[in-house]
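Asker: Sequence plus predicted model, see below.
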Amino acid sequence: MSALDEARDLLASLSGAPVAGVWSSAGRVNLIGEHTDYNEGFVLPFAIDRRTYAAVGVRADDIVRVASTFDPDHPVEMPIARLATVFAGDAGAAVQRGEVPEWAAYPLGVAWAALDAAGRGAHTVAGLDIAFASDVPVGAGLSSSAAIEGATAFALDELWQLGLEGIQLAQIGRTAENEAVGAPTGIMDQVSSMLGRVDAGTFLDCRSLEFEPVDLGFAREGLVLLVIDTQVKHAHSTGGYRDRREACERGAAHLGVPALRNVGVDDLDRARSVLDEVTFRRVRHIVTENQRVLDTVRTLREQGPRAIGELLLASHASMRDDFEISVAELDTAVDAAVAAGALGARMTGGGFGGAAIALVEAGAEEHVSRAVTDAFAQAGFAQPRIFPVTASAGAGRDV
């Protein structure tokens, strides 16, 4: 059964109301540009052909109720008028108190942020039942969170007649993630998940929020992008992700700039002289990663995808050594894929687990996958989940 059908079936079991529609949004792979988004830098992600679906029914009262096939027996409901009370204030406090499960804070947080952005009062919109199902792997660095935010945001915009633009809906998703959930992420995930285009990457300037499609050309050049899900789960609302963001903010403050976007490769010698070693390495990753994004966009346009392998490898080395967000499973995935003939590979996503990507020749997918699986077995790791992805459309209405 498809995830779309699972969402509709779950809604039917949850509510007797007819289905008002089904909306979906994509997971995403970040081709290059990691942790640069919240430093107002550049990123090059793309929406993938794995999606989260939201089947929605309109209620006769003022309740928003959400349910997921992830935990179908425990739907979460909240009066619309309480959304602002629960989510405004300390970031993620409702989740930390156990008042709202983390998964439910994403769609409920979107509802709160959407009403706020549209300047609409709680009394002006109808209650909803929303049932979610997804084929985006959770915790794999493929932004399952942005997918649920996007499906929710596009559904609410239509059903509540909010009149918001696509980039505004992406900003609403980021607000929900930052404030309702307490995950200090940037806006890359939401823009790529919601606004992606078929066969293209999304080159995003995270300062101006200007974005443009960049032809990837994988199929034309006989290439396939494999996702290697290490099965090592991560969570952005806790731990090292927040530490890395704080290090970047600290580095920018010491260098006297509003964000690390303002620091260029030529400034790194000065940065080394004024920063402690750890903060310098964090800064060096962001600065060089921004340049790698620009170089990758130029290379794709001038030479095509076969020429980007070394940039992918350099990005992984920087995340492993300077930003220190890789783990042994990710390093093994990258090394084994390249040894088996991949043109390039790198970890993708926030780090501390999740997935790697490998750019391989069409027809070599099975060989590379077997090599990675064998390397994991030899290292005593759990078997990875490996599958191809293609660049797909962002959020929208399906039914």
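Answerer: Yep, that arrived. Residues are numbered from 1 along each chain as shown.
Asker: contacts, neighbours, all on C-alpha from now
Answerer: OK.
Asker: ok now do residue 278, which residues does it touch?
Answerer: Under the criterion of CA atoms under 8 Å, 6 or more residues apart in numbering, residue 278 has no contact partners.
Asker: do you know how far it is from residue 64?
Answerer: 45 Å (CA to CA, to the nearest Å).
Asker: Could you do residue 117 as well?
Answerer: From residue 117 to residue 64 the distance is 18 Å (CA to CA).
Asker: element containing residue 24, please.
Answerer: strand 19-32 (DSSP states H and E).
Asker: Can you tell me how far the closest residue to residue 142 other than its chain neighbours is from residue 237?
Answerer: Using CA to CA, 6 or more residues apart in numbering and skipping residues adjacent in sequence, the residue nearest residue 142 is residue 28, 5.1 Å away. Applying CA to CA, the value for residue 28 to residue 237 is 19 Å.
Asker: Pasting the second one now:
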Amino acid sequence: MNTTNRADTPPDSLISRFEVTFGAAPDGVWAAPGRVNLIGEHTDYNQGFVLPFAIEKRARTAVRLRDDSTVRLLSTIGDQGLVEADAAALAPGAVTGWAKYPLGVVWALQQHGIKVPGFDLLLDSDVPLGAGLSSSHAIECALITALNELTGAGLSAEEMVMLTQRAENAFVGAPTGIMDQSASLRGASGHAVFLDCRDQAVQLVPFEAQEAGLVLLVIDTKVSHSHADGGYSSRRASCELGAQILGVSALRDVAVTDLQNARGLLDPTTFRRVHHIVTENDRVLQTVDTLRAHGAAHIGDLLDASHASMRDDFEISCPELNLAVDKARTNGAIGARMTGGGFGGSAIALTPVQDEQQVRDAVILAFAAAGFTRPEIFSVTPSAGAARTS
């Protein structure tokens, strides 16, 4: 999504605006969070491991079912205007702009055999757009949670994860995995979501930065990215090629000890892509073990190694992300990395509370000196997943 984010709208204000816009009260308001990925980048579509968590920033959807098949969508973000569509006539590739995310959910539900009537929807979100914090998945997860309740579909969280992935892959055209939806739908306060992307098994792992005297800062570089572009797709294609040559169903099945042999079988670029995925999976497992045994203060080196791998092996970083990570590390952060799909978006910096302001100031000054757009920096804590709020 490429629009400009706006300030948070309180739930009662969202309901009031819905009533003014559509002439009646909504059936309810449902919210779903964005996410930060602590570690485990591009491992999800390789059937590997990830460790994201839901954040406080959320997409909110006020929804009211209609008696016909007309869908009317309005966003408080930017100057989008009202979008109308026929729920019974949706097709991949036929919708552009922000509306493709909620309409993709409708299409995926219908493909699953769930009849979705028309509805009116008013969207508000304070998840930064294009920042690698999964603003689009927050919209999808808020709406599928609403429609699951309103239609009585009875879908499990796991089923909603797969349906929103289908909406992303087949309707939106973004070859994403299941990490973002899983964090948004299955997140819990105070915990990261340790997800096995092969079988959707989830374990909640305590991530108690505050108790360790730490804060997790998000540095939004303001370099917008899109999962539907060629960079993301080409990385996924390289991973699939590597798995094919190595004779495995997914790179999840390649161990760190297999890499030396893989080097002789793969061209240099494909090997670097494979090397990142295999070592990143191992870093996720190490991070989970470290958090459980020793706590958040001991994962800094793993965050640093993850960023180096994405920068050098997977080549998905950018000058702004590298500068954010470097300045955070040299000014007190115990670990930092880019987060999200790459080619822009945000970095995270795990920082002692007493060094927070120094890190913030140093990053902002460095961006100004480099002629980059001023970044937005804010802290996040693990929060609850998607739910009805009113």
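Answerer: Cool, the structure landed. Values in this document were obtained by computation on a predicted structure and should not be read as measured data.
Asker: Kindly provide the TM-score of these chains.
Answerer: Between these two chains, after superposing, the TM-score reads 0.96 (TM-score structural alignment, normalised by the length of the second structure); 383 aligned residues with a CA RMSD of 1.3 Å.
Asker: and residue 28 and residue 237 of the first structure? which has more neighbours close in?
Answerer: Each of residue 28 of the first structure and residue 237 has its neighbours counted (other CA atoms under 10 Å); residue 28 has more, 35 against 18.
Asker: Please enumerate the strands of the first structure.
Answerer: Under the criterion DSSP state E, the first structure contains strands at 19-32, 42-58, 63-68, 76-79, 128-134, 200-205, 211-215, 223-229, 344-348, 355-361, 385-389, 396-397.
Asker: which residues touch the residue nearest to the spatial centre of the first structure?
Answerer: With distances taken as CA atoms, centre = their mean, the first structure has residue 143 as the residue nearest its mean C-alpha position (3.0 Å). Applying CA under 8 Å, 6+ apart, we find residue 143 of the first structure in contact with 27, 28, 29, 136, 189, 193, 349.
Asker: Which position in the second structure pairs with the fourth one?
Answerer: When the two structures are superposed using TM-score structural alignment, residue 136 of the first structure falls opposite residue 127 in the second structure.
Asker: cool, and the fifth one?
Answerer: For residue 189 of the first structure, the equivalent position in the second structure is taken to be residue 180, counting by TM-score structural alignment.
Asker: ok, back up a step: give me the more crowded residue out of residue 117 and residue 64 of the first structure.
Answerer: residue 64 (22 against 16).
Asker: The corresponding residue of the first structure for residue 24 of the second structure: neighbouring residues, count only.
Answerer: Here residue 24 of the second structure is matched to residue 17 in the first structure, going by TM-score structural alignment. Number of residues near residue 17 of the first structure (other CA under 10 Å) recorded here: 15.
Asker: residues in contact with residue 17 of the first structure?
Answerer: Applying CA under 8 Å, 6+ apart to residue 17 of the first structure gives the contacts 57, 58, 59.
Asker: Now tabulate the residues you listed in TSV and tack on neighbour count and distance to residue 397 of the first structure.
Answerer: Below are the contacts of residue 17 of the first structure laid out as TSV (neighbours: other CA atoms under 10 Å; distance: CA to CA, whole Å):
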residue	neighbour count	distance to residue 397 of the first structure
57	24	14
58	20	16
59	17	19
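Asker: List which of those are still in contact in the second structure.
Answerer: Retained in the second structure: none of these (criterion both residues aligned by TM-score structural alignment, their matches' CA atoms under 8 Å).
Asker: re the thing from before, mind checking the strands of the first structure for the one nearest to residue 267 of the first structure?
Answerer: Using CA to CA as the measure, strand 42-58 is the one of the strands of the first structure that comes nearest residue 267 of the first structure, at 17.6 Å.
Asker: now that closest one and strand 128-134, what's the angle there?
Answerer: When axes from the mean of the first three to the mean of the last three CA atoms, to 10 degrees is applied, the directions of strand 42-58 of the first structure and strand 128-134 differ by 130 degrees.
Asker: residue range for strand 42-58 of the first structure in the second structure?
Answerer: Using TM-score structural alignment, strand 42-58 of the first structure pairs with 49-65 in the second structure.
Asker: tell me the average deviation of the matching stretch from the first structure after fitting.
Answerer: Stretch 49-65 of the second structure differs from its equivalent in the first structure by a mean of 0.5 Å after superposition (mean CA distance after the TM-score superposition for the first structure).
Asker: Find out how far that stretch is from the centre of the chain, if you would.
Answerer: Counting by CA atoms, centre = their mean, to the nearest Å, stretch 49-65 of the second structure is centred 9 Å from the centre of its parent chain.
Asker: again with stretch 153-161 of the second structure
Answerer: The chain centroid and the centroid of stretch 153-161 of the second structure are separated by 19 Å, computed with CA atoms, centre = their mean.
Asker: Go through it and flag the buried ones.
Answerer: Neighbour counts using 16 or more other CA atoms under 10 Å place 157, 158, 160, 161 of stretch 153-161 of the second structure among the buried residues.
Asker: do stretch 315-335 of the first structure as well
Answerer: Applying a neighbour-count criterion of 16+ other CA under 10 Å, one finds 315-320, 322-327, 329-335 buried in stretch 315-335 of the first structure.
Asker: Could you do stretch 264-277 of the second structure as well?
Answerer: So, applying 16+ other CA under 10 Å, buried residues of stretch 264-277 of the second structure: 266, 270, 271, 272, 273, 274, 275, 276, 277.
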